[in-house]
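Q: prediction below, plus the sequence it came from.
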Amino acid sequence: MDFLLEDIGYFDLTTHGLGIGDKKGVMSFAPKAEIVLCGTDEVKEILKKLDIAHTFFKKNGDRVMANETILECKSDAASLHKAWKISQNIFEYMSGIATYTNKLVKSAKAINPSISVSTTRKNFPGAKKLMLKAVMCGGGAPHRLGLYDSVLIFEQHLNFFSDKAELERGFKELKHNFIERKIAVEVDNFEQASYFASLGADILQCEKMDFELLKKCVKLKYEFPYLLLSATGGIHEKNIADFAECGVDFIVTSSPYHAKPLDIKVTIKETNR
């Protein structure tokens, strides 16, 4: 992905017009509040393309305190201004997702240290790689990368079967064809959960269930010890602990993708004065 072309275009009108492009300067980045940092790899590539001398003091996944320096760069003003805003944007958006994800993970693990927090594939098209990387920097995991990496049966799939006999044949064939894959099924009531557990589903994705219903589904693990259960639908930082208390094995959420970008202060100064 060419981040620079998107912002620079053909040239920087302002820096060129002011006649300051050849002057030497230093640029630094620091958060205005505590963050979990993400975006260093992408910013490093930008700096390398522009041949900007740089020193990173922090790496992806680091907890950075307010006003701690993340990065310092030295080059001519033309190059610094080309790198400035796109680098700031990357840090702010990716660190926002990483920091929010980390809050979710800490809240859930405070209830159940072995629980996992995963994110859906409802990411913004074209930004999946950056979003998932930020989630992982925050301690989360991808739930599904796409249709190609996991098996998850939705109601929209079930609507194509005329009766249970046909469905059960299809389910059996699916398990046989992809014997190395776990078979997950989205369910929204106990009857569905019990039925698919009896068919041999490996994972029940419990969609928008209230806490009592979710706890009832979790008890299926007594009858089917191999079974894993996830909670999904409307889960965010204010209620994730309540879902974790229900006993699910992992939590699936889209909320990190809507995290607010964080403020990263950028300072640029001339060095020869």
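A: Done, it's in. Given the structure is predicted, the values throughout are model-derived calculations rather than measurements. Numbers count the residues shown, from 1 in each chain.

Q: C-alpha only now, for contacts and for neighbours.
A: Fine.

Q: residues in contact with stretch 32-47?
A: Applying C-alpha atoms under 8 Å, 6 or more residues apart in numbering, the external contacts of stretch 32-47 come out as 3-4, 53-54, 58-67, 83, 87, 90-91, 94-96, 98-99, 102, 133-134, 137-138, 262-265.

Q: pull out the buried members of those.
A: 4, 54, 58-61, 64, 83, 87, 90-91, 94-96, 98-99, 102, 133-134, 137-138, 262-265 (16 or more other C-alpha atoms under 10 Å).

Q: and the next element down the chain from whichever strand or helix holds residue 41?
A: Using DSSP states H and E, residue 41 sits in helix 40-49. The helix or strand immediately downstream of helix 40-49 is strand 53-56, counting by DSSP H and E.

Q: other SSEs contacting that following strand?
A: strand 71-76 (3 or more C-alpha pairs under 8 Å, 6 or more residues apart in numbering; DSSP states H and E).

Q: A further structure is provided below for comparison with the first:
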Amino acid sequence: MTPKPLVEPLPDLLVAPVIRAALAEDLGRAGDVTAQACVPGDAKLTADFAARRGGVVAGLSVIRLALAELDAGVTVEALAADGQAVPAGTTLARVSGNARAILTAERTALNLLGRLCGIATLTQDFVDAVAGTDARITDTRKTTPGLRALEKYAVRCGGGVNHRFGLDDAILIKDNHVAACGSVGEAVRRAKAFAGHLMKVEVEVDSLVQLQEALAHDPDVIMLDNFTLEDMAEAVRTVAGRVILEASGGVTLDTVRAIATTGVDVISVGALTHSAKVLDIGLDAVGT
């Protein structure tokens, strides 16, 4: 029986275009000439996608979708689930069918699967680091172009939560917006006047003085950008639960616990998606 995903999987509609683009890039103008030269068209193969090191699974659907683009007859048996922590040596999925299709799809599937599992694994490390506090770990928009939906899904698989997905789903006033408006207060005032009743307004501040100015205009969220731990703790006392406080700026596994203990609500970590190490996953032929 296929293990049940621990995180609601992305619809195929969102993943399939990424798969097609990656396959087209790899196939180039003549297709997989190595498979054509060395592997008979009717040859069969059974192979395992296996984790070379321990980590958190994310993106197993890329295996199925990559193979389906080349041969709908290839079977894929998932042996793990998205969101599951697995030790090194775990077989994530077994595939059986046309050998050419499996070998041609191999690199596309491994590239995406390794990337997504790496993000999920790093996210889980950050989530574990703040365990026992009330802080939640969230991502940013520092994602690979074209892969945002998949990479943010991987963050969820690792136990994190998602920040905004794009420029259109929330207002986030950064330092350059403030410079263009003239002040934090004026930027928040304009944003509140523009926003509909379902759109939240967040503003970035870089000092306790700016924090006070922002509070006077009732934003939904205030981002504390590169605050010291002492100033974060003071900000938490000042706000006293009136708005959500987000800590941001150069957060690492070495610093995230101390940040969480200041009492902030959310810690945004760009490294989840821009610096995650790919999880080493390989494809091993069975019975050879």
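A: The structure has been received and is ready for your questions. These numbers were taken from a predicted model, which means no experiment stands behind them.

Q: now, the contacts of stretch 32-47 of structure 1 that are in helices?
A: 3-4, 83, 87, 90-91, 94-96, 98-99, 102, 133-134, 137 (DSSP state H).

Q: map residue 140 of structure 1 across to structure 2 for me.
A: Residue pairing (TM-score structural alignment): residue 140 of structure 1 is matched to residue 160 of structure 2.

Q: so how far is residue 143 of structure 2 from its match?
A: Separation of residue 160 of structure 2 from residue 143 of structure 2 (C-alpha to C-alpha, to the nearest Å): 15 Å.

Q: repeat for residue 214 of structure 2
A: Separation of residue 214 of structure 2 from residue 143 of structure 2 (C-alpha to C-alpha) stands at 28 Å.

Q: the two - which one has more neighbours?
A: A count of neighbours by other C-alpha atoms under 10 Å puts residue 214 above the other of residue 214 of structure 2 and residue 143, at 24 against 20.

Q: what's that one aligned with over in structure 1?
A: Checking TM-score structural alignment: residue 214 of structure 2 goes with residue 196.

Q: give the contact list for that match.
A: 185, 204.

Q: so it, which of the three states?
A: helix (DSSP: H, G, I helix; E, B strand; the rest coil).

Q: over to residue 123 of structure 1?
A: Residue 123 of structure 1 ends up coil, using three-state DSSP.

Q: check for me that residue 247 of structure 2 belongs to a strand.
A: Yes - Residue 247 of structure 2: assigned to a strand according to three-state DSSP.

Q: quick check: the counterpart of it in structure 1 vs residue 171 of structure 1, distance?
A: When structure 1 is aligned by TM-score structural alignment, residue 247 of structure 2 is paired with residue 231. As judged by C-alpha to C-alpha, residue 231 of structure 1 and residue 171 of structure 1 stand 22 Å apart.

Q: ok, the two, which is more surrounded?
A: Using other C-alpha under 10 Å, the more surrounded residue of residue 231 of structure 1 and residue 171 is residue 231, with 28 against 18.

Q: what sits against the more buried one?
A: Residues in contact with residue 231 of structure 1 (C-alpha under 8 Å, 6+ apart) are 205, 206, 207, 208, 209, 214, 243, 248, 250, 251, 252.

Q: closest to residue 72 of structure 1 among those?
A: residue 252 (37.0 Å; C-alpha to C-alpha).

Q: ok, how many other residues are close to the closest residue in space to residue 22 of structure 2 that isn't next to it in sequence?
A: Excluding the flanking residues, the one nearest residue 22 of structure 2 by C-alpha to C-alpha, 6 or more residues apart in numbering is residue 108, at 6.3 Å. When neighbours are defined as other C-alpha under 10 Å, residue 108 of structure 2 has 23 of them.

Q: likewise for residue 40 of structure 2?
A: Using other C-alpha under 10 Å, residue 40 of structure 2 has 12 other residues around it.

Q: separation between it and residue 98 of structure 2?
A: 10 Å.

Q: do the same with residue 218 of structure 2
A: 60 Å.

Q: so the two - more neighbours on which side?
A: residue 98 (23 against 17).

Q: neighbours around residue 27 of structure 2, how many?
A: 14.

Q: again, but for residue 185 of structure 1
A: Residue 185 of structure 1: 22 neighbours (other C-alpha under 10 Å).

Q: any idea what it aligns with in structure 2?
A: By TM-score structural alignment, residue 185 of structure 1 lines up with residue 203.

Q: what's the local residue count around the closest residue to that match other than its chain neighbours?
A: Closest residue to residue 203 of structure 2 apart from its sequence neighbours, by C-alpha to C-alpha, 6+ apart: residue 173 at 4.5 Å. By the criterion of other C-alpha under 10 Å, residue 173 of structure 2 has 19 neighbours.

Q: and residue 173 of structure 2, what does it touch?
A: Residue 173 of structure 2 neighbours (C-alpha under 8 Å, 6+ apart): 187, 188, 201, 202, 203, 204.

Q: my guess is the second one meets residue 200, correct?
A: Meaning residue 188 of structure 2. No - judged on C-alpha atoms under 8 Å, residue 188 of structure 2 makes no contact with residue 200 at a distance of 11.1 Å.

Q: joint contacts of these two?
A: Common neighbours of residue 188 of structure 2 and residue 200 (C-alpha under 8 Å, 6+ apart) are residue 219.

Q: neighbour-wise, which of those two wins?
A: Taking other C-alpha under 10 Å, residue 188 of structure 2 and residue 200 do not tie; residue 188 has more neighbours (27 against 16).

Q: I'd like to know how far residue 277 of structure 2 sits from residue 37 of structure 2.
A: Taken as C-alpha to C-alpha, the span from residue 277 of structure 2 to residue 37 of structure 2 is 34 Å.

Q: looking at the two, which one has more neighbours?
A: Regarding residue 277 of structure 2 and residue 37, a neighbour count based on other C-alpha under 10 Å identifies residue 277 as having more, with 17 against 9.
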